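K.L.:
I'd like to go over a predicted model; first the sequence, then the structure.
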Amino acid sequence: MGKPAWLLVLMFMVAGCGVIGLDEPVVPAPGSPTRAEVTALLDQVRVIDARPRPGGYERGCKTGQACVFGPAWTDDSDAPGSHDGCDTRNNVLAMQLREVVHRGRCVVVEGTLTDPYTATDIPFTKSDAGRIQIDHVYPLAAAWDMGAATWTPDKRRRFANDLSVNLLATGATTNQSKGDDTPAEWLPPARPNHCFYAAKYLTVAVAYDLPITVADNAALHEIARGCP
């Protein structure tokens, strides 16, 4: 099934809508998902009372660590784009940055990111690679708590490397501030980006049958009311 038009546009543009709790209107950016599109996703997602805390989440893959989502940015998964000889991080950078310069076929060494969470331009160079990180829109730790703890290792590797729905390049500070928060706890700093984020988060949840909490549901419905 093809991607909806708004999702194709949002791969290259920063989208927007209103923000929770603020009275002044925000003009949605071109390419924003509509209220109807966000609401349709909300109608499909499961809602649970609160985030479970089953324990056992360990991302690290060093000796003695659980490595529950597989090695970071592995090319060895059944996620879209895998097994192309390039690691997932470089694939995401190549997709999202503009004016990209490669070393060899895979390694991105230069480019510019329009951060989908802050709407600011961030220059990227390989020598300062840590300035840009790759965010899991639906965080790995949250996914683990919400059901991924029962998935097969193959499905968890796919989820962690699925650049078709769940991965966005963003500034390191923004990514670290987000952590494993869900929409009731964190929204993009740029007010015009909330519709984009809501639709993106819900797209992941629906694709992987992951639930959202009652608090997330309320926050996302509030965002939807401000979408075009």
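P.N.:
Received, thanks. Numbers count the residues shown, from 1 in each chain.
K.L.:
Please count neighbours and contacts with C-alpha atoms only from this point.
P.N.:
Fine.
K.L.:
can you tell me which strand in the protein is longest?
P.N.:
Counting by DSSP state E, the longest strand found in the chain is strand 107-114.
K.L.:
Quickly find the element holding Leu168.
P.N.:
strand 167-171 (DSSP states H and E).
K.L.:
still on that earlier bit, the inter-axis angle of the longest strand of the chain versus strand 167-171?
P.N.:
Interaxial angle of strand 107-114 relative to strand 167-171 (axes from the mean of the first three to the mean of the last three C-alpha atoms, to 10 degrees): 70 degrees.
K.L.:
take the one below as the second:
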Amino acid sequence: MIKNLMRSATALCLALSPLTLPSTATAASTAPAAAQVLNLADAVDLVPVADESRTGYTRDKFKHWNTGLDPADGCNTRAEVLQAEAVESPAVAAGCKLSGGQWLSYYDSQKVNDPAKLDIDHMVPLAEAWDSGASAWDAKRREAYANDQDAATSLVAVTARSNRQKADQDPATWMPPHPDAQCRYIGEWTATKLRWGLAADQAEADALKVYAEACETTVVHYTPAA
């Protein structure tokens, strides 16, 4: 009898406490997205397939490079990525001028000792991102995409030559020239598409599936962007 009364009292208190559910819901909605780890084939299956359109695209709709992760250090996103990816750290002079150091451009397996000979490639190019979903974003989200240092796969330091050969192509028409780079590249391309909720057109989706079959041990890590 006493237990039944206690249950009734508890139920009444819950019914009369409207703040409980909203505060819980707010906490859930502001919680950071969970990191995802999938094999490549399963990750590729999660990329939605949709027609693409470049209508309205201009590169300046993606503000870059901005002041980077630490506005106080005087380095923009490009310089910060170069420092983060160096296999031998460069010297940093006033105005964030970099000199020396060494990098390995994984697209073509080239060692580079001059930061001026490197480009920072958007894993999924800005035009391709626009085509596959970013055209619907606001300017702030496009800037976040173009300067994304919160995922190691989003921006990559590579030789200017390989980056310019790639241009705005997807894996249906361009892949890194070094064979050992290709499974990694497909994994990072897929991770970036999933992180930002971008789609693939049919030719791209077909190419991803072909590479997924060949790269069966590749694992995709991504965290959905806020």
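P.N.:
That came through, no problem. This is a predicted model, so every value here is computed, not measured.
K.L.:
before we move on, back to that, which residues sit against the next helix-or-strand element following the longest strand of structure 1?
P.N.:
If you walk from strand 107-114 of structure 1 toward the C-terminus, the next helix or strand you reach (DSSP H and E) is strand 121-125. Residues outside strand 121-125 of structure 1 that contact it (C-alpha atoms under 8 Å, 6 or more residues apart in numbering) are Val109, Glu110, Gly111, Thr112, Leu113, Thr114, Asp115, Arg131, Ile132, Gly171.
K.L.:
Same check on stretch 134-143 of structure 1?
P.N.:
Residues contacting stretch 134-143 of structure 1 (C-alpha under 8 Å, 6+ apart): 51, 57, 69, 89, 92, 149, 160, 166-170, 175, 179-182, 200-201, 204-205, 210.
K.L.:
Please apply the same query to stretch 90-103 of structure 1.
P.N.:
With contact meaning C-alpha under 8 Å, 6+ apart, stretch 90-103 of structure 1 is reached by 11-12, 81, 106-114, 134, 163, 167-169.
K.L.:
quick check: it aligns to which part of structure 2?
P.N.:
Under TM-score structural alignment, stretch 90-103 of structure 1 corresponds to residues 79-92 of structure 2.
K.L.:
Out of the contacts of strand 121-125 of structure 1, flag the one nearest to Val45 of structure 1.
P.N.:
Asp115 (26.7 Å; C-alpha to C-alpha).
K.L.:
What's that closest one aligned with over in structure 2?
P.N.:
Aligned against structure 2 - with TM-score structural alignment as the criterion - Asp115 of structure 1 pairs with Ser105.
K.L.:
With Thr203 of structure 1 instead?
P.N.:
Thr203 of structure 1 maps onto Ala191 in structure 2, by TM-score structural alignment.
K.L.:
if I read this right, that match contacts Tyr222, doesn't it?
P.N.:
Yes - counting by C-alpha atoms under 8 Å, Ala191 of structure 2 touches Tyr222, with 5.3 Å between them.
K.L.:
And those two? Which one has more around it.
P.N.:
When Ala191 of structure 2 and Tyr222 are compared for neighbours, Ala191 comes out ahead with 30 against 23, by other C-alpha atoms under 10 Å.
K.L.:
Going by residue numbers, what spans are helices in structure 1?
P.N.:
Counting by DSSP state H, structure 1 has helices at residues 5-10, 35-44, 88-96, 140-146, 153-160, 172-178, 194-207, 214-224.
K.L.:
Most tightly packed of the ones you listed?
P.N.:
Greatest average neighbour count among the helices of structure 1 goes to helix 194-207 (a mean of 24), per mean count of other C-alpha atoms under 10 Å.
K.L.:
can you tell me which residue is nearest the centre of structure 1?
P.N.:
Most central in structure 1 under C-alpha atoms, centre = their mean is Val137, positioned 2.2 Å from the mean C-alpha point.
K.L.:
What degree of burial does the counterpart of Thr152 of structure 1 in structure 2 show, as a neighbour count?
P.N.:
Structural alignment (TM-score structural alignment) places Thr152 of structure 1 against Asp138 in structure 2. Per other C-alpha under 10 Å, the neighbour tally for Asp138 of structure 2 reads 11.
K.L.:
Against Val210 of structure 2, how distant is Asp138 of structure 2?
P.N.:
34 Å (C-alpha to C-alpha, to the nearest Å).
K.L.:
Same check on Trp130 of structure 2?
P.N.:
Computed as C-alpha to C-alpha, the Trp130 of structure 2 to Val210 of structure 2 distance reads 24 Å.
K.L.:
Please apply the same query to Pro177 of structure 2.
P.N.:
Pro177 of structure 2 is 17 Å from Val210 of structure 2, where distance means C-alpha to C-alpha.
K.L.:
and if you look at Gln149 of structure 2?
P.N.:
Counting by C-alpha to C-alpha, the gap from Gln149 of structure 2 to Val210 of structure 2 is 29 Å.
K.L.:
Now which residue in structure 1 aligns to Pro176 of structure 2?
P.N.:
With TM-score structural alignment as the criterion, Pro176 of structure 2 lines up with Pro188 in structure 1.
K.L.:
you'd agree that match is up against His194?
P.N.:
Yes - with contact defined as C-alpha under 8 Å, Pro188 of structure 1 counts as touching His194 (6.4 Å).
K.L.:
which ones are touching the residue in structure 2 that His221 of structure 1 lines up against?
P.N.:
By TM-score structural alignment, His221 of structure 1 lines up with Lys209 in structure 2. Lys209 of structure 2 sits next to Ala41, Val44 when contact means C-alpha under 8 Å, 6+ apart.
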